[in-house]
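Peer 1: got a predicted model here, sequence first, then my questions.
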Amino acid sequence: MPVYSMTGYASALRRPLQNPDSPPLPQLGVELRSVNGRFLDLTLKLGEEFRHLEPQLRERVAQAIRRGKLELRLGSAREEEEAFPCPQDSVLERLQSLQSRLIEHFPQARPLSVQEVLHWSRQGGASPSWDEAWVLKLVEDALDGLREARAREGARLVAILLEKIEALKQLADRAEPLVPAVVARHQQRFLDRWQEALGQAGALAHAELSEAARDRALSEAAAQAIRIDVAEELARLRAHLDEITAQLNKGGELGKRLDFLIQELHREANTLGSKSTALELSNISVEMKVLIEQMREQVQNIE
């Protein structure tokens, strides 16, 4: 199943088939734009003749799109050849009759200009009669185009996320061998300082407390090792990365789940940085957080 981005654009422009004896209908245009959003937020911008279709349009959009801020425009296309309509004879005769009557009462009134005749011809013309099933099919075709556009963008996002996941795994591989050496070095530093403190207490005190001091020092060193050991954090980070990879391969509606997993990655990287007593691990933690933040930005666009 593909992964869909919430960002996409699609349009459809078509003229309906009709009886040659009927007045020609203009082309009908549908335009769809979507960006990321927590839920489905649909805005409809419809021509007056399509207002009654709003419930059906909302239902069809909800069936095709789950999340995102989406705008749907539906209306007659304004083509150049339609900017200058061909007025019907009945409309021209009515305009001429109205002009004659007005001039009888207002002789100083000027005649209608060509521009005014064209304008009033548009206003006075009958609204086109659209076949509802044909209009809804046109909208569905545009929705199919939007889904395809969102799927293409989703595939690009998946490729970016997999690249970031691989980079994070490489950082974890760099950090893992450093952990035992860092722990051992920290333990030894602690024991050295403990011995130094005992030495400053005096020879007598050192003789009386040497056995107890040694046990206490070993216990404290072990506790320090547990506090700075980040092996568990690295293991959890790898597990989260594997789960994200599995979800991306599975596809479908996974944006919210990925967002939660990204938060968990942030938690492990932050803990790695806070526990670190070595510059090497601190630098790795910073690099991880940069990559995770870049992943979060991409996940925000996934449906």
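Peer 2: Great, that's in hand.
Peer 1: from here on, contacts and neighbour counts on C-alpha atoms
Peer 2: Noted.
Peer 1: and Pro24, which of the three is it?
Peer 2: At Pro24 the chain is in coil, as set by DSSP: H, G, I helix; E, B strand; the rest coil.
Peer 1: state the distance from it to Val135.
Peer 2: Going from Pro24 to Val135 by C-alpha to C-alpha, to the nearest Å gives 16 Å.
Peer 1: nearest spatial neighbour of His206, chain-adjacent residues omitted?
Peer 2: Leu198 (6.0 Å; C-alpha to C-alpha, 6 or more residues apart in numbering).
Peer 1: wasn't that neighbour part of a helix?
Peer 2: Yes: the assignment for Leu198 (three-state DSSP) places it in a helix.
Peer 1: ok so, going back, who's more crowded, Pro24 and Val135?
Peer 2: Just comparing Pro24 and Val135: by other C-alpha atoms under 10 Å the higher neighbour count belongs to Val135, 20 against 13.
Peer 1: what sits against that one?
Peer 2: Under the criterion of C-alpha atoms under 8 Å, 6 or more residues apart in numbering, Val135 has no neighbours.
Peer 1: one more to weigh against that first structure:
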Amino acid sequence: MIYSMTGYGRAECQGGEISCVVEIRSVNNRFMDVSARLPKRFNCFSDTVKKGLKKSFSRGSFDVSVSFNGGENGSEPYLKPNIELAKQYLHSVETLKRELNLEGGVTLDSLLSLKDILFCERVEEDVEACKGILEETLGQAVHALKEMRAAEGEAISLDIAARLEGIRKRAENIKSQQARIIQDYRDRLAERIKLLAEEANVDPGRIAQEAAIFAERADITEEITRLECHIDQVKNHLAQGGTIGRKLDFILQEMNREANTLLSKVPDYSCSNEAIEIKCELEKMREQIQNIE
């Protein structure tokens, strides 16, 4: 099986009062690049996310978003009254009233205006528990991403296989016309010599010699053979699967060189057109292969 480098995976897991959501988006990249976005208090898990992805993938650019919810509103700060401090304030006020013979009482407004009567407190989740939930959620998101990448990879594989067969047929068509091309050249050469020499006798041996030279220059047997060999190589790699993107890219570069040679050797319009179509198909395949892991 081959994998595309484009995909999306999402997972959500619950652990006690804490839930974790992981979203992964991936696109093609020559290398492995991971960007992880986590809440500040969980930045310590950034390496956990990156290692988890590098264990499962070899190429691609990954954007990972992690969020936690639950556990006292996801550990967001909340206001809490300082009861002990309020009691101390009240006790001090009562002492002042008694010792100085003062009148008046303490209202809620006056109490709330005092420093540190209300304060923010954050309940910290159990770090190890959160890490365990993150690893579980990340694993499920990676699995979902793999499934999408595999589905797209299968579609790319089928498309490439179909184009390969089209290239093979065009190459065979060029090969089948080689004898006709040489004979056409021989006929045109003889006609040209007759015109130049008017009605002079034409040496059949000279025509045969020129035709032989042309046949040697226009021989495309090796190019067709190598092209067919490369087609078989690509199909074998597709069947084997795995991380084959770079291998296929190299093979297609070689196929393009053979197509260029074919184009330069065949003077016939129909064969030249076939060679051009081969190059166009190779370009479309290279675009597809750029997205294979």
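Peer 2: Yep, that arrived. Everything quoted here is computed from the prediction, not taken from an experiment.
Peer 1: please state their TM-score.
Peer 2: Superposed pair, TM-score by TM-score structural alignment, normalised by the length of structure 2: 0.79. Supporting alignment: 266 aligned residues with a C-alpha RMSD of 3.2 Å.
Peer 1: now for the residue nearest to His206 of structure 1, how many residues are close by?
Peer 2: Counted with other C-alpha under 10 Å, Leu198 of structure 1 comes out at 16.
Peer 1: wouldn't it be in contact with Ala207 here?
Peer 2: No: contact criterion C-alpha atoms under 8 Å: Leu198 of structure 1 and Ala207 do not qualify, at 9.7 Å.
Peer 1: and the helices in the stretch 51-200 of structure 2?
Peer 2: Along the stretch 51-200 of structure 2, counting by DSSP state H, counting those that start in this stretch, helices occupy 71-75, 83-100, 108-112, 127-176, 178-196.
Peer 1: among the ones you listed, which is the most enclosed?
Peer 2: helix 127-176 (a mean of 18; mean count of other C-alpha atoms under 10 Å).
Peer 1: got the angle between it and helix 178-196?
Peer 2: 40 degrees (axes from the mean of the first three to the mean of the last three C-alpha atoms, to 10 degrees).
Peer 1: give me the distance from helix 127-176 of structure 2 to the chain's centre.
Peer 2: The gap between where helix 127-176 of structure 2 is centred and where its chain is centred comes out at 9 Å by C-alpha atoms, centre = their mean, to the nearest Å.
Peer 1: cool, stretch 284-303 of structure 1 as well?
Peer 2: Worked out by C-alpha atoms, centre = their mean, stretch 284-303 of structure 1 lies 13 Å from the chain centre.
Peer 1: what of stretch 189-208 of structure 1?
Peer 2: Its chain's C-alpha centre and that of stretch 189-208 of structure 1 lie 60 Å apart, by C-alpha atoms, centre = their mean.
Peer 1: equivalent analysis for stretch 209-216 of structure 2, please.
Peer 2: On the basis of C-alpha atoms, centre = their mean, stretch 209-216 of structure 2 sits 50 Å off its chain's mean C-alpha point.
Peer 1: structure 1: matching residues for that one?
Peer 2: Mapped onto structure 1 using TM-score structural alignment, stretch 209-216 of structure 2 spans residues 219-226.
Peer 1: how far apart are the matching stretch and its match in structure 2?
Peer 2: Here stretch 219-226 of structure 1, set against structure 2 after superposition, deviates by a mean of 2.1 Å using mean C-alpha distance after the TM-score superposition for structure 1.
Peer 1: what sits up against that stretch?
Peer 2: The contact list for stretch 219-226 of structure 1 (C-alpha under 8 Å, 6+ apart) reads Val183, Ala184, His186, Gln187, Phe190, Leu191.
Peer 1: and Ile251 of structure 2, how far from Arg286 of structure 2?
Peer 2: The value you get for Ile251 of structure 2 to Arg286 of structure 2, if C-alpha to C-alpha is used, is 10 Å.
Peer 1: and those two? which has more neighbours close in?
Peer 2: Legend: neighbour count by other C-alpha under 10 Å for Ile251 of structure 2 and Arg286, higher for Arg286 (20 against 16).
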